[in-house]
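1. Got a predicted structure plus its sequence, pasted below:
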Amino acid sequence: MAAVEREVGMNGLEKVVLRDGASACSAEVYLYGAHVTSWKNDKGEELLFLSNKALFDPPKPIRGGIPICFPQFSNLGSLPSHGFARNRIWALDTDPQLLPSPTSTAPFVDFIFKPSHDDFKTFPHSFEYRLRVQLGPGAILTLTSRIRNTNSDGKPFTFTFAYHTYFSVSDISEVRVEGLETLDYLDNLQERSRFTEQGDAITFEGELDRIYLEAPRKIAILDHEKNRTFVVIKDGLPDAVVWNPWDKKAKAMSDFGDEEYKHMVCVEAAAIEDPVTLKPSEEWTGRLQLSLVPNTHVGGSLDIPNAL
């Protein structure tokens, strides 16, 4: 049977563990940041990267897993870098208003986040952010975010967003990211200058930090050494960020091992170039689905089972 259990995690922080009763698949989500820190397949292999130096010490963010960047991605505005949702304790949502599929027995958990008085000082808007994390058959992990403007003063608000997903890879030099060919991107290493991707795939030979614009719904991350491919499917999230800090920046981060850049890559579903604007009572939905398939199953159209 599928299981959803509340447990005590690192540094005494509470987490929820999802387990698929038919296999060894699992996922864990901390209430701190509604942060997914683990996602394992039916072999028990960890699919997300979490730094050995990751801090579970609020209000410091957790390095790795799937941080949620809201209401700001990076430093593209007046808020702290990557916003504040990842630095807050979320609550379990007892009234999620999102019904599960009547035919699904997949375990899931619902979270809710509402701004505090201190949050109003930097982001003077009322909102409800609901998040569902679900572990489906075949270790398909789905995150569904719903953000509603609950302002009573009639004012809209605007935000940028990203699921800052850290994937675990065998060797970054053996990794290819496919699906972003010919797209325009903003290069964060060159003051967000705009360029057009020229390669037939993204490969890594040094630090890379790009925002790909109007990215397709499906993106593939091929890990040749492990002979497996992550498939990213996104809805409501037009952009995609690809990042690896490489050696120099890795050594400059206190919560990141000097050599850990070799075993991770961030491919993030995002809404950045055109910020989302919500009028009062309006709601936005952004969905991310992650799955894993053998490299031999991936073709040019990335036709895989789609649970969205």
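-> Arrived safely. The structure presented is a predicted model; accordingly, all values stated were derived computationally and were not measured.
2. alpha carbons only for contacts and neighbour counts from here, please
-> Noted.
3. ok, the residue nearest the centre of the chain - contacts?
-> Among the residues of the chain, residue 163 comes closest to the average C-alpha position under CA atoms, centre = their mean, at 2.7 Å. With contacts taken as CA atoms under 8 Å, 6 or more residues apart in numbering, residue 163 has the following neighbours: 66-69, 268-270, 288.
4. Adding neighbour count, write those residues out as a markdown table.
-> As requested, these are exported to a markdown table (neighbours: other CA atoms under 10 Å):
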| residue | neighbour count |
| --- | --- |
| 66 | 28 |
| 67 | 23 |
| 68 | 24 |
| 69 | 23 |
| 268 | 26 |
| 269 | 32 |
| 270 | 29 |
| 288 | 24 |
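5. Among these, which ones are in strands?
-> The members of the contacts of residue 163 that map onto strands under DSSP state E are 68-69, 268-270, 288.
6. So which residues of the stretch 1-150 of the chain form strands?
-> Chain-ordered strands for the stretch 1-150 of the chain, with DSSP state E, counting those that start in this stretch as the definition, fall at 3-8, 14-19, 26-30, 35-40, 68-69, 91-92, 108-113, 127-136, 140-149.
7. Could you identify which of the ones you listed is most buried?
-> The highest mean neighbour count among those, using mean count of other CA atoms under 10 Å, belongs to strand 26-30: a mean of 25.
8. and that one, how far from the chain's centre?
-> Computed by CA atoms, centre = their mean, to the nearest Å, the separation of strand 26-30 from the middle of its chain amounts to 13 Å.
9. Helices along the stretch 51-200 of the chain, start to end?
-> 117-122 (DSSP state H, counting those that start in this stretch).
10. Pull the contacting residues for residue 113.
-> 85, 89-91, 128-130.
11. What's the local residue count around residue 118?
-> When neighbours are defined as other CA atoms under 10 Å, residue 118 has 9 of them.
12. okay, pairing it with this:
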Amino acid sequence: MSSGAREREKVFVERCKGANGLDKVVLREVRGSSAEVYLYGGQVTSWKNEYGEELLFVSSKATFKSPKAIRGGIPICFPQFGSHGSLEQHGFARNRFWSIDHDPPPFPTNSGNKAFIDLILKPSEEDSKIWSHRYEFRLRVTLGPGGDLMLTSRIRNTNTDGKSFTFTFAYNTYLFVTDISEVRVEGLETLDYLDNLKGRERFTEQGDAITFESEVSVCPYPDALYF
């Protein structure tokens, strides 16, 4: 069988059941990489390279049961990141059931990517009681041919009165790390952050790379987005 024929037979996107019978979507690429996305939370819970090595961490205490958020993977924090607002910590998007988006707008993506899924979250009556704004949150999860994982979010204001709203947002990623001493985080120089281990005191990052020698718990200084 030719490589082209094998690729045509490959299932790039498969919808199936996951833990506790929750719906999930499995993305696969021909070189062997994969990703799993639960409709509960719109959450990526697994990302494996072509050697089958897991790149994300999910806690053994994760319950995969509503209303608890899934502990690990890539939780979607919206419309609040952290606990500095009026909502529950990290908002409610991570413990809501998302739907598959069958009519997504055009996304800027590589036409060679075949392993992707479009999800959408809209406010429920329950949500409107705690956050009165109307919105559409569209999420595309793409697994590239080289095994790279990309999440693209689009949030649209659908308030009928045209009123703007503010929110904070994050992909709260849990990476699987075998040796923390080998980890470097670059690109944060000059950015402000709140140190949770020092009473949420505000600091400005000075180094060109962050390494880890002890417990760290920080979050970006919250700049609200306006739509």
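-> Right, received. Where do you want to start? None of these values were measured; they are calculated from a predicted model.
13. Quick TM-score on the pair, please.
-> TM-score for the superposed chains, counting by TM-score structural alignment, normalised by the length of structure 2: 0.90, backed by 218 aligned residues with a CA RMSD of 1.7 Å.
14. quick revisit: right, and the pair among the ones in strands among the contacts of residue 163 of structure 1 with maximum separation?
-> Of all pairs drawn from those, the greatest distance, 13.5 Å, lies between 69 and 288 (CA to CA).
15. Any chance of the contacts of residue 113 of structure 1 in JSON lines with distance to residue 11 of structure 1 as columns?
-> Shown next, in JSON lines, are the contacts of residue 113 of structure 1 (distance: CA to CA, whole Å):
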{"residue": "85", "distance to residue 11 of structure 1": "19"}
{"residue": "89", "distance to residue 11 of structure 1": "14"}
{"residue": "90", "distance to residue 11 of structure 1": "17"}
{"residue": "91", "distance to residue 11 of structure 1": "18"}
{"residue": "128", "distance to residue 11 of structure 1": "28"}
{"residue": "129", "distance to residue 11 of structure 1": "25"}
{"residue": "130", "distance to residue 11 of structure 1": "25"}
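16. tell me which of those residues is nearest to residue 99 of structure 1?
-> Minimum distance to residue 99 of structure 1 across the contacts of residue 113 of structure 1 is 12.8 Å, recorded for residue 130 (CA to CA).
17. Report the contact partners of that closest one.
-> Contacts of residue 130 of structure 1 were listed using CA under 8 Å, 6+ apart, and they are 93, 96, 110-113, 145-147.
18. Okay, buried residues for stretch 272-287 of structure 1 please.
-> For stretch 272-287 of structure 1, burial by neighbour count (16 or more other CA atoms under 10 Å) applies to 272, 275-276, 278, 280, 283, 286-287.
19. Distance check, the counterpart of residue 135 of structure 2 in structure 1 against residue 176 of structure 1.
-> For residue 135 of structure 2, the aligned residue in structure 1 is residue 127 (criterion: TM-score structural alignment). Using CA to CA, to the nearest Å, we find residue 127 of structure 1 at a distance of 38 Å from residue 176 of structure 1.
20. Please apply the same query to residue 30 of structure 1.
-> Computed with CA to CA, the distance linking residue 30 of structure 1 and residue 176 of structure 1 is 30 Å.
21. now, which of the ones in strands among the contacts of residue 163 of structure 1 sits nearest residue 18 of structure 1?
-> Residue 18 of structure 1 has its nearest neighbour among these in residue 288, at 17.1 Å by CA to CA.
22. Ignoring the adjacent residues along the chain, who's closest to the aligned partner of residue 16 of structure 2 in structure 1?
-> Residue correspondence to structure 1 (TM-score structural alignment): residue 16 of structure 2 is matched to residue 7. In space, not counting the residues next to it along the chain, residue 7 of structure 1 is nearest to residue 15; the distance is 5.4 Å by CA to CA, 6 or more residues apart in numbering.
23. State the distance from the one you found to residue 36 of structure 1.
-> Computed as CA to CA, the residue 15 of structure 1 to residue 36 of structure 1 distance reads 9 Å.
24. any shared contact partners between the two?
-> By the contact definition CA under 8 Å, 6+ apart, residue 15 of structure 1 and residue 36 are jointly contacted by 28-30.
25. hang on, the earlier thing: closest one of the ones in strands among the contacts of residue 163 of structure 1 to residue 106 of structure 1?
-> Residue 106 of structure 1 has its nearest neighbour among these in residue 288, at 16.2 Å by CA to CA.
26. so which of the contacts of residue 163 of structure 1 comes closest to residue 122 of structure 1?
-> Of all the contacts of residue 163 of structure 1, the one with the least separation from residue 122 of structure 1 (CA to CA) is residue 69, at 15.1 Å.
27. aligned partner of the closest one in structure 2?
-> Mapped onto structure 2 by TM-score structural alignment, residue 69 of structure 1 lines up with residue 77.
28. Kindly report the same for residue 92 of structure 1.
-> Under the alignment (TM-score structural alignment), residue 92 of structure 1 pairs with residue 100 of structure 2.
29. Which residue is the nearest non-sequential neighbour of its match?
-> Nearest non-adjacent residue to residue 100 of structure 2, counting by CA to CA, 6+ apart: residue 119, 4.5 Å away.
30. and if you look at residue 44 of structure 2?
-> residue 37 (4.2 Å).
31. Let me see the contact set for that neighbour.
-> 24-26, 43-46.
32. okay, now the counterpart of residue 31 of structure 1 in structure 2: neighbour count?
-> Residue 31 of structure 1 maps onto residue 39 in structure 2 when the alignment is built from TM-score structural alignment. Summarising burial for residue 39 of structure 2: neighbours were counted as other CA under 10 Å, giving 23.
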